[in-house]
Each structure stands twice: as C-alpha cells, then as structure tokens.
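Asks: sharing a sequence plus its predicted fold:
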Amino acid sequence: MTVLSVAVSGVVTATAAQAQQDAASKPNAVITWNVHAQTAIYEVARQSPTAAARSFAMTQGAVYDAVNAIAGTPYKPYLIAPRSRPSDSTPAAVATAAYRTLVSLFPAQADSLRAQYEESLAAIPDGASKRGGVAVGEATAEAMINARRNDGAFSNATWPVGSAPGQWRPTPPEFLQVGAWYATLKPFVITPADYRTPGPPALTSAAYARDLNEVKALGSATSTTRTAEQTEAAIWWDDPRLVEWSIKRQLATTYRLGTLQTARMFAMVDVAAADTLIACYQEKKRWSFWRPVTAIPLADTDGNPATDADPAWAPLRTTAPSPEYPSGHACFTAATTTALRQFFGRDDLTFSAHSADSGTTRHYHSLSKAMAELDEARVWAGVHYRFAAKDGHRLGSTVTRDVLDHAFGPRRD
C-alpha cells in the first residue's frame, strides 16, 4: 500500500512513506500519553468502562486540539485552536494537554502524573519551541476542563427499580446501583436524546422467547452447548481492561500514523464513544428492562408459555449493574468500529489484542467481523439478549456517524 487514506470524505492526508518517516524520526507522543491515560484511568483509578469513556474523550479531545493547532488547524477544532506557530513543539503540547487534563480528573495521582510529564519534557530541548508547545497544551486542556465543569459526572442519579415482570432490578452478586449518572451527562457533540431504539420485544412474543432461550442455553455458567471458542470470545470481549483501547494504539502503529492523524483518530473514536454511551444509557433508563440473570429464574412469571424458569441459572460473566437494553458494550464497540472505518476509509483492517481475563490474544482482519463477534459474545457471556446487542450496535453506528458529521472533519474556510 503506497497511500494511506485517513480522512473523512475520502480526503487523502498522508502517504505511508511520509507517515513512516515521521514515525521513525521520533516517538509518537500521542500514543505515549494514551498509555499514560489508561494507567491513570483504569490501572490506578479503576474507572468503569462508561466513566472511562468520558475521561478518554476529555484527554484525547484536548490533545487533538493542541496538535491540530500547531499543524495549522487543517481540521475543525473540537473546542479551540489556540494561537500557535509551526515551530512549537508538538510533543510538548501533547504531554501538557494530556497531563493537565488527567490531573484535573485524578488529583490524587498528581505525583505520578507529574513524574511522567517531567520525563516527557526532559526529552525536549529547552527553548522557544518547547515553551510554545507547553502554552498550546495548557490552553487546550483549560478549554476542555472548563467545558466539562459541572457536566453531571458522578451525580447521585439512580436507575428506576421495578418488581413487575420485565422490569429491571439490581442483580447478583452485589446488587449494585451504579452508573445511572451517565444518562444525564452533558454530551460532547450531538444531542443524545434525539436517538431512540425500538425497545425490547413484548414478554409474550415469540421473539422474546427465542432470545431468552438462546441466552439461557449459550450464556449459562455451566452451558454444555457453548463451545470453547465461544467461551474464550465471551471472556475476551468482557475484560474490563477494554481490548478496544489497545486496538486503537496498535492500528496507529501498524498503519504508521503521524502525530496529527493519531491524535485525530483517537479523538474521533473516544468522543463518539462517549456521546454514544450517553444515548445508550438514556435508552437503558427509558426501557429499564430486566437482565437474563433476573428473567430466567422468573420466567414462570413472564406470561410466555415458551419460556421455563430455572431458579439456579447463572451467567458465565458477572452482569453489569445497569438495565439490560440496549447493550452498552455493543453501543461502545459499534461507536469504535464505525469511527475507525470512517477514519481509515476501509473495513479490512488487521489487528489483535490480548486479554488478561481470557489469557489469550485474538486476531481480526476486518472491523465488521470483530463487531459481529462482539454482538454474539454478549449472548455467550450470559449478560444480554440478542435483540439488545443488535439494537445497541445500530444505535452506536448511528450516533457515531452523526458525531463525525459535526466534528473532526477537514476545515473548510
């Protein structure tokens, strides 16, 4: 491949040779600080996947605005394009934007983040270039921090709890009430309330019975019909250290993206994922549908003669503490794969990732095949019905396309 097309609307932005030369000349600061962000967000803070989506979107949005500004603002700024010069240090801007944003999110990690920041700056020669890059990064981080102040994160919102058939209630083993605040989180780009799903099928329908009986058979902790390959995939995709995080970095490296295109790709994916999850969680709250771990033991109350109760049934993987419909993971991964497809202009990307939970590495040669497996894996894990994954997939794709219609495209003066 001689030309790497990495822009929305088919605009060719870099050749593979140019990108390779850029990547070989110096480390990609965007990737370095994305790893630091994962350390702060998950490895230390242990944020949930939804909370992490907000943190990554904030960090990568600030980094993108900084890199884009120094590059001459060839793309629409997410928030601002601070005054800059082409000679300003991009690595200094990346490090500063990420560091300032992460410290605002995790003040208890200030010492470790400061050490990483000082290490990054120590590799950059002192002078006007470095000072200029620092100033640009400080400006974009400040804009992001101000934009997200009082955005509703970590409020005391709760999920509606019911007792009638079909209504969600807290699930074992800990019966938690967690994450409802995401449904009221301030969006990053679009208006998530504009997006709706058709809702789960009626409890008495053949469609509901079919999908409940499928997850009952395939998603049980003691299933005799789920294959070893399906079990591995279910665990691999369910790892809370999301494989999507490392897949983005691997793609940036494999396809030799330069700093600007890496920053843009990460921002496209992470901001789209955050808005998708807001829309997804609004729909979870709207439908408040029961999880398989609740529905299967109580199947004798659903009014459907094609379902039978199994009081001892348990899923392969622990059920998340939120309503079932639509699938949050399907929403998130659809956002990720849709944004990647739009960025690269193709579906046939090769990538892999390792999961500590499954102890395995899985390989893919297209985004669509990976996404199709994720939909199946939520059923194999015993945490979602097929209709929840299908509708979450559709919602994530739709929201992401609209986010990227409004943000991160080429600037047209």
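Replies: Sure thing, it's come through.

Asks: switch to C-alpha atoms for all contacts and neighbour counts from now on
Replies: Fine.

Asks: just how off-centre is the top helix by length along the chain within its chain?
Replies: Among all segments of the chain classified by DSSP state H, the helix with the greatest residue count is helix 259-287. Computed by Cα atoms, centre = their mean, to the nearest Å, the chain-centroid distance of helix 259-287 equals 6 Å.

Asks: then this one, side by side with the first:
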Amino acid sequence: MGKLINRFTYICGLAIALTCTQVQAQEQPPLDLDNGNAAIEAVIPAVAPAIFQYVSPTGGDATLVLRITTMVTNAWFDASAPYHPTAVGVYSRLGRRPASEAETNRNINIALLYASYHVMNSLLPEQNGLWRSMLENAGQDPDDTSLDLTTAVGIGNAAGMAVVEGRLRDGMNQLGNETRVGPQRDNNPMPYMDYTGYQPINTAYTLFNPSRWQPDLQRQGMGLYKIQQFVTPQYALTEPYSYKSPRKFRALPPLASYHWNFAAYKQQADEVLAASANLTEQQKLMAELFDNKIEALGFSAVFAALSQGLSLLEFIQLDFLTNMAAHDAGIFVWQEKRRYDAVRPFSAIQYIYGSQPVTAWGGPGKGTQTIAAHEWKSYLEEADHPEYPSASTCFCSAHAQSARQYLGSDLLNWSIPRSAGSSRVEPGLTPASDTSLDFPTWTSLEENCGQSRVWAGVHFQAAVDEGRRICGVFGDKAHGYLQKLIDGTASVRKPARKIQSRH
C-alpha cells in the first residue's frame, strides 16, 4: 500500500507540473504485477501526461478528457470482469476464469494493460510509441495480438477491442465522418468536429443578444489570439451508459440571464464582481484545482480507493463508476447548454457597465483594483461553451454522489498540498506560503467545486445551484448500472449509436 501511495503522490505532482511547465521524466520503479496496481503504476502515468500534452493543456476540456478516462476505465472493467465471481463486461462477454487466476493481481493487471493499449491507440493513434512503451515497461509485448480467452493477454485484447468498437460511433464523431449541416458541410472531415450546425448568435466582436453566449477572444501569446468555438456540441447526442436519453432531464430556465429581466441580470453580474474583488488565496487555488478535471475528479477517486484499502477489482469498479457518472452527466449538461445558449459573466459585465469603473481582481499579481468594466477578466479563462448550467458543478455532483453510493459513506479526508508560488495563474506569488486544500467529505468537495466557478468568474450562481440540484441523479444512475454489471444481470450492450438530434 505504501508503494502505491508514493506512486500516487508522484502522479499528482506530475499532473500539477504539466499544467505549468515542462518536467523531466523520472525513472519509476518496476511494476510488481502480482501485488501492484497497473492502472495506477503504469496506465495513469502514461495517459495523464499525454492528455495534458496532446488534448487539454490544463485538463479543463472536460468532454474530451472524460472521453479518454471513461473509455480507459471501461476497458479496465471489461478486462477484469472474467476474474470476478459474477461480473460481466459492458461491451463484452468473455467468460469466467477460475478463482485461482485471481489469487494475485497478475492476470488482472496484464489484462487491463492490453485493454488500455487498444483504447489509447484508438483515441490517440499518433502516440502509439507511448502506448507501446507503457506495455514494454510493464514487461509485456505490444505485438502480442492473441485473442485466446484462457489467457490474460487474450482477455485484455478482446476487452479493449470491444470497448473501442462499442464507443467508436457513439455520437462524439471520433472518426470525423458524421454528416454535417449548415456552413460546415463542405469542410474536410475532422475527428470530433461539430456536425450539428451550431452557430452562436453573437460574435467575439459584437454582442447582438446580451442574453446569449458570446465566444471570447482569448490571448494565446504575444500577438496570438483565439476566438472560441462551442467545443463538441454533439456531446449532447452521445449515447450514455447509465440511462437511455438526456431528454427526460431538464434544467430550469436561467431567468436572471435574460437581459430584459435587468434587475436580476445586473444582480448576478454584481455577485461575480464582488467575488472577484474578494478573492482569497484558497479560492484561487480551489478554482485552479477544479479546472483540472484529471486532478480534481480522477485523483480524488484514486485517493479514496487507496486510503480505504480497496482491492484491485474494487479500485477498477470505483474508477469506472466515477468516470461514467461524470461522462453521463455531461451529456445532459451539453443538451441544456445548447438549449439555453446562455451568456457568460464577462459579456454581461461589459454590457451592463461598458467603460464604467468596477472594483475587481485586476489580473495576475495585481490584486483588487478599480478598472474599466470592459477590461475586466475572470480569474480563469472561460471554457469554450455556453454558461448554463455549470458543467464542472454537474461533473463534481455526479462524481461525488457515485462515490458516496459505492463507498457507503460521505467521508473523504483528502488533503492536497500546495507549495508557495505554485499557482498556475499567479506563479511565484500564490500562495504566499505552503498550504493545503482540504476536503473532509465528498460533500465538501462537491460544494467547493461548484462555488469555485463563481470565484473564478466564469459562472453565475444560478448555474452552480442548478448543477447541484440536478446532477446527483447521474451518480445514482451510474451506480445502479454498475451494480447490474457486477452482479451479472446487465443486458448485453450493442455498440453505441448517437442519439438522433431534434435541432
């Protein structure tokens, strides 16, 4: 257990460092297949840095991050099912192995390694060298393509291939071959490109409708700028794991975001400005933590598994469960974001106050200042999608509820150290001295996750409140489905297909 906790601490430090600067690879001790956990000791150390480098530099692009983490943990579950007394896979039925083959972790570890290899080659095929090294460093042969279901290699290969086929055409447009509508229809096919024809009413330069989302013009470097696009709006059409369709779930309308409801519109904008003006070091660090979905969601589940002494099979179950819960919650959130297409705080504040002075956080290292409203920036840059409801809040609520259900307790006791000056936004300045972020319960994690979006200036309070009101149900749904998989009563699942659009 001590070895696993040390490895987990190393991975956490690597995840934080990769969001800030380049780090040199460190030699890791060899994997003990019999007693270790290949998911923690081999797969996560390979996949997490690849996500930061090739997918999401901050770990904040949730739809793409969750696609990877959910498919990988799905592969772990399907690859381990034959070694469980009753469990069946999501996308595979690979039989049952004798109990003697699960007396150590060796067979389960080998199977999950090969399953992960297939999933990552499907999701990030250009990085095949990384995935080959992941197997080779664990003493395995990436060229072993056996499908012999009496062996761990064959089970892992079969499980991984089944998960890849199961999610390849699920609505996320991984292949880039979905028929597109609107102005995009003549573009060359590209993976994960929008095929729904979404177009914002506002431009980065003109706010035609102050109630609706405005893409931000974000600085990328000296003289380099990016105009936001709604990232993967087709996520709303992706097939969930734990329920049939998101259409039965609805968020209440964001009445305060309608500019004709001006008193409420101004009040919620003023609440964001007040939070900005009163930012504490803890709030800044919380905002950065929950912006990084790998650390906040992924590592909280890993910590819970290790601190509570879960077996390898139990670890796999919990990790797949929490990823599935957030994944399925996100499908609902993207449906509602598209429905309401709601304005972000930066647009509303500029609309209300223009060049008038406001008191708020003035930028990295500048503290609270009086600035022109049109110069105000949120502590974190806004994500590339409409505001309502809060996706991060919804992810955390589903994640926390699923963990509570599985573990049978709200206790977490997770403490995350933050060294002086380790802030991503205010490096070298925040925090002024070594500190920690403490989460005694899953509820405290869930609450701070939601409020951090208001502190960061990227959400109104109503978006957070609505995310918490609704999204716990997706933790319950995911837990219910997991239990059917574990007790072997889940129906055989056909390859996923996209939900037909009503747009």
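Replies: Perfect, I can see it now. Treat the numbers as computed from the prediction; the structure is a model and nothing was measured.

Asks: can you give me the TM-score here?
Replies: After superposition, the two chains reach a TM-score of 0.83 (TM-score structural alignment, normalised by the length of structure 1), with 377 aligned residues with a Cα RMSD of 2.8 Å.

Asks: coming back round to it: tell me what the longest helix of structure 1 is packed against?
Replies: Contact partners of helix 259-287 of structure 1 among helices and strands, from 3 or more Cα pairs under 8 Å, 6 or more residues apart in numbering; DSSP states H and E: helix 29-38, helix 49-70, helix 328-344, helix 386-406.

Asks: for those, give me JSON lines that also has distance to Ser163 of structure 1 and mean neighbour count.
Replies: Converted to JSON lines, these look like this (distance: least, Cα to Cα, whole Å; neighbours: other Cα atoms under 10 Å):
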{"stretch": "helix 29-38", "distance to Ser163 of structure 1": "38", "mean neighbour count": "21"}
{"stretch": "helix 49-70", "distance to Ser163 of structure 1": "26", "mean neighbour count": "27"}
{"stretch": "helix 328-344", "distance to Ser163 of structure 1": "23", "mean neighbour count": "26"}
{"stretch": "helix 386-406", "distance to Ser163 of structure 1": "21", "mean neighbour count": "22"}
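
Asks: burial check on Tyr225 of structure 2, number of neighbours?
Replies: Residues near Tyr225 of structure 2, counting by other Cα atoms under 10 Å, number 12.

Asks: just Ala295 of structure 1 next, same as before
Replies: Here the neighbour count serves as a burial measure; for Ala295 of structure 1 (other Cα under 10 Å) it reads 24.

Asks: Ala342 of structure 2 versus the equivalent of it over in structure 2, what's the distance?
Replies: When the two structures are superposed using TM-score structural alignment, Ala295 of structure 1 falls opposite Ala348 in structure 2. Remark: distance between Ala348 of structure 2 and Ala342 of structure 2 (Cα to Cα, to the nearest Å) = 10 Å.

Asks: any common contacting residues for those two?
Replies: Ser211 (Cα atoms under 8 Å, 6 or more residues apart in numbering).

Asks: Gln250 of structure 1 reaches His354, doesn't it?
Replies: No: judged on Cα atoms under 8 Å, Gln250 of structure 1 makes no contact with His354 at a distance of 11.3 Å.

Asks: measure stretch 92-101 of structure 2 end to end?
Replies: With Cα to Cα as the measure, stretch 92-101 of structure 2 spans 19 Å from end to end.

Asks: and that stretch, what's buried?
Replies: Judged by neighbour count (16 or more other Cα atoms under 10 Å), stretch 92-101 of structure 2 contains these buried residues: 92-94, 96-97.

Asks: Thr140 of structure 1 is nearest to which of the helices and strands packed on helix 259-287 of structure 1?
Replies: Across those, Thr140 of structure 1 has its closest neighbour in helix 49-70 (5.2 Å, Cα to Cα).

Asks: the helix or strand that that closest one is followed by against structure 2, how far on average?
Replies: Heading C-terminal from helix 49-70 of structure 1, the first helix or strand you meet, by DSSP states H and E, is helix 90-105. Between helix 90-105 of structure 1 and the aligned residues of structure 2, the post-superposition mean distance stands at 1.0 Å (mean Cα distance after the TM-score superposition for structure 1).

Asks: could you tell me where helix 90-105 of structure 1 falls in structure 2?
Replies: Aligned by TM-score structural alignment, helix 90-105 of structure 1 falls on residues 108-123 of structure 2.
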